[in-house]
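# Please work out how this folds:
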Amino acid sequence: MNPIQLPALAAFAAVARHGSFTRAAGETGVSPSALSQSVRALEAQLKIRLFNRTTRRVALTEAGAQFFERVRPALAELADAIEALDETRDRPAGTLRVTLPRIANELLVLPHLGEFTQRYPQIRLELALDDGFTDLVAQGFDAGIRLGQSIAQDMVAVPLGGDVRIAVAGAPAYFKSHLKPRTPDDLATHDCLHYRFATSGGIYRWEFAQPDDSRRVFNVQTRGHFVTNDLRTMVRAALEGVGLVHVIEDYVREELADGRLVRVLDDWCPSFQGFFLYTPGRAQMPAKLRALIDFLQEKRASVLPGKSRRRRKP
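Down below sits the predicted model:
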C-alpha cells in the first residue's frame, strides 16, 4: 500500500468532525468537491468505506468511527508539533478555534476583538457561537467559554472575571399597567420573557436567592406569552414592554443605567460563578491559547472590581 497522504487524513478528520462536506470545507478552505474526492481516494486506498452518504447527511461507518478515534490524536500531535515551532520564535501563531455562547461573545470578545487581532496578527481566531454545549475534542476546538457552573469537572478552567449577578427588569411602559413585583411570588401575575435552551429544548426556570441567605437559591415557575432562544431578542422584547426579563446584569447594564429598563426584585437576585475559558487537560498549553486567556483576563479585570475567584489552574 502506498503511504497515506496527510492532506487526505486531514480531509477525512474534518468531515468526520462536522458530519458535512460543506461545513468541513468552510473550516479547511477547500471546496466540498475536493474534500469528497480526497475522502473517496482514501477509501479506495484503504479498501473500506469510511462514510455512509445520503443527499441529506454524512455519517461515519463503524469502521470509519474506529479509524477516526485512532487518527484524531495523531493529527492533534502533529498540530501541536507545528505550533511548537511558532512558540520557539516566541510569537503566538496559528488557528485558534473557540466555542462560546452569544452572551459571552458580546460581553467578553467583541468589544476587544480589534485590539486582539492587532496585538497578535499571527493568530487566526475562529469563533463558533453556540448557546448549547459542544464536545471540544470531537469538534476540534482548542477551548470553550461558558459559565463556571456549566463546565464539566474534568476540564481545565480559568476565570475571565469575577462573579456575575442576575437582574430582573422591565420597561417603564410595562410598569404603567403592571405593579412592580416585591417578591418572586408576585411574578405569577406578570408576563415573563422565557429563554429556551438550544441543546435540551427546555425553558430556563428563573433563579432567585433568599435576601437573608444568598446560598439558598431556588427556582420559580413563571408564565408569559413570549419565548425565544436568543438573548438579544429577549432583551429587545423587554425594551418594547412585552414583559420582564431575567438576565445577567452585565448584559443590560447600559439599559439599566439610562432608564430604558427598570430593575425589580434586586434583593432576591443571586450572584454566581462568571465566565471561564476551559480546555481539555493537556501537558503544555499552546502559546496562542495562553495569549487569548491573558488578553481576556486583562480586559475583564479592567471592568470588574475585586479579585477573580480561581477555579482550577491550567
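
# Going by C-alpha atoms from here, please, whenever you check contacts or count neighbours.
OK.

# Residue 237 and residue 246 touch, don't they?
No - if you go by CA atoms under 8 Å, residue 237 and residue 246 don't touch, sitting 11.9 Å apart.

# Now show me the structure for the sequence below, then we'll compare the two:
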Amino acid sequence: MRRDTLADLAVFLSVAEERSFTRAAAALGTSQSAISQIVRRLEAAMGVKLLTRTTRAVALTVAGEQLASTLRPAFDDIDARLSALTALAEKPSGELRITTHKHAAQTVLWPVLKRMMQDYPDISVELSLDGRLIDIVAERFDAGVRLGEQVAKDMIAVRIGPDLRMAVVAAPAYLERFGSPATPHELTRHRCINLRLPTAGGLYAWEFEKNGRAVNVRVDGPLIVNDVEMMLQAAQDGLALAYVLEDQAMPHLVSGRLVRVLEDWCPYFPGYHLYYPDRRQLPAAFTLLVNALRYKP
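Sure thing, here's the model as predicted:
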C-alpha cells in the first residue's frame, strides 16, 4: 500500500466518524474542498462509492460502512502501538553499554549507577572495564568514560568528576635506603615501577608541571605492570617508586605505609568525562544517566 493511500484512508475514516465534511476538515486542519477531493480519489481508486452526501448530512454506503468497520480497529491498533512507543521513550528502560576503566567505574560511575538501577528496575547496564581508547561507535557502546584530555574532539563530553592529581610515592624503607628525589630529573637515578599502556602498549612517561614548566620523564626500574593495585603493592614492599592517582595512594599515605615525594610538581588536571556521539534523540535511560552523572562543583 502506498503511503498516500494510507493517508487517504485516514481522511475517509474521519469523515465517516464525523458524518460531515466540514467537521472532518476542521478536525484535520484542512479545507472542505481538499477532503472532498481525497474522498473522490479514494472512490476512484477502489471503484466503489463510499459516501452519499445529502443537504443535511453525509451517509455511508454499504461499501463505505464495510471499509469504515475495517479501518476503525486497524487505526485504533496503530494509535495504541504509537502510544506504547511514546511511553517507552519517556520511561527510562533498556540497556546501556559503557566502556570505562576500573578507577572511574569504582569512584564515579558505580555510586550513580547503583542508585539509578535501584530506582529504575527496567534499566540494565553493561560496564566494560578496559583501559584502551576504543572507537565507541564501531564497538557499539552508548558512551565511554575517560579523562578529559583523552576525549576525541568530535564527541560530546560531559564532566562527571572533580579534577584529579597524580602522586609519586614510595615506602619509608625505600626512601631511607635511596633518598628522596628533589626534582623529576632525579627520577632517572631512582628505581621506578613502569606502567604498560593498554592502547599502544608503550610505557607511560611520568608527567610533571611546575610554574608552567612541563617535564616528562622516562623512568626505569625492576618492574613493569599494567595494574595500579600491583604497582601500589610493590611500592609498599619497598621495591621502587610508583606514580599513581592521588586518591589511589591516599589510604596508604594516611596509614604511613607510603610517603609522598615531588608533590609540588603534581598539579591538578581535568578529571573524568562521559563522552558520546552527537545524537538528536537520546533514550530516556541515557538522558537520565547523563543528568545523574553531571558534575556539580
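
# So between residue 237 and residue 246 of the first structure, which is more surrounded?
Comparing residue 237 of the first structure with residue 246 by other CA atoms under 10 Å, the one with more neighbours is residue 246, at 23 against 19.

# tell me the SS of that one?
strand (DSSP: H, G, I helix; E, B strand; the rest coil).

# now residue 38 of the second structure, nearest residue through space, not along the chain?
Excluding the flanking residues, the one nearest residue 38 of the second structure by CA to CA, 6 or more residues apart in numbering is residue 8, at 6.1 Å.

# quick one, longest helix in the first structure?
With secondary structure taken from DSSP state H, the first structure has its longest helix at helix 62-88.

# Would you map the strands across the stretch 151-300 of the first structure?
Ranges of strands within the stretch 151-300 of the first structure are 156-159, 164-170, 194-195, 206-210, 213-220, 227-228, 245-248, 262-264, 271-272, 275-279, based on DSSP state E, counting those that start in this stretch.

# For residue 103 of the first structure, which of those strands is the nearest?
Among those, strand 245-248 comes nearest to residue 103 of the first structure, with 8.9 Å by CA to CA.

# and that closest one, how far from the second structure on average?
Its matched residues in the second structure lie on average 1.3 Å from strand 245-248 of the first structure after superposition (mean CA distance after the TM-score superposition for the first structure).

# what span of the second structure lines up against that strand?
Residues 242-245 of the second structure are matched to strand 245-248 of the first structure when aligned by TM-score structural alignment.

# Which positions in the matching stretch come out as buried?
Within stretch 242-245 of the second structure, the residues that qualify as buried are 242, 243, 244, counting by 16 or more other CA atoms under 10 Å.

# Please apply the same query to stretch 280-288 of the second structure.
For stretch 280-288 of the second structure, burial by neighbour count (16+ other CA under 10 Å) applies to 283, 285, 286.

# Contact partners for the spatially most central residue of the second structure?
Centroid check for the second structure by CA atoms, centre = their mean gives residue 143 as the closest residue, at 3.5 Å. Neighbouring residues of residue 143 of the second structure by CA atoms under 8 Å, 6 or more residues apart in numbering: 97, 98, 99, 136, 274, 275, 276, 277.

# just residue 95 of the first structure next, same as before
Applying CA under 8 Å, 6+ apart, we find residue 95 of the first structure in contact with 123, 124, 125, 126.

# my read is it is in a helix, agree?
No - under three-state DSSP, residue 95 of the first structure falls outside any helix and is assigned strand.

# quick revisit: which residues in the first structure does whichever strand or helix holds the residue nearest to residue 38 of the second structure match up with?
Taking DSSP states H and E as the definition, one finds residue 8 of the second structure inside helix 3-18. Using TM-score structural alignment, helix 3-18 of the second structure lines up with nothing in the first structure.

# Run through who's touching that helix.
For helix 3-18 of the second structure, the external contacting residues (CA under 8 Å, 6+ apart) are 21, 23-24, 28, 35, 38-39, 42, 58-60, 68, 71-72.

# what's the answer for stretch 121-134 of the first structure, then?
With CA under 8 Å, 6+ apart as the contact definition, stretch 121-134 of the first structure has outside contacts at 91-102, 105, 117, 197-199, 288.
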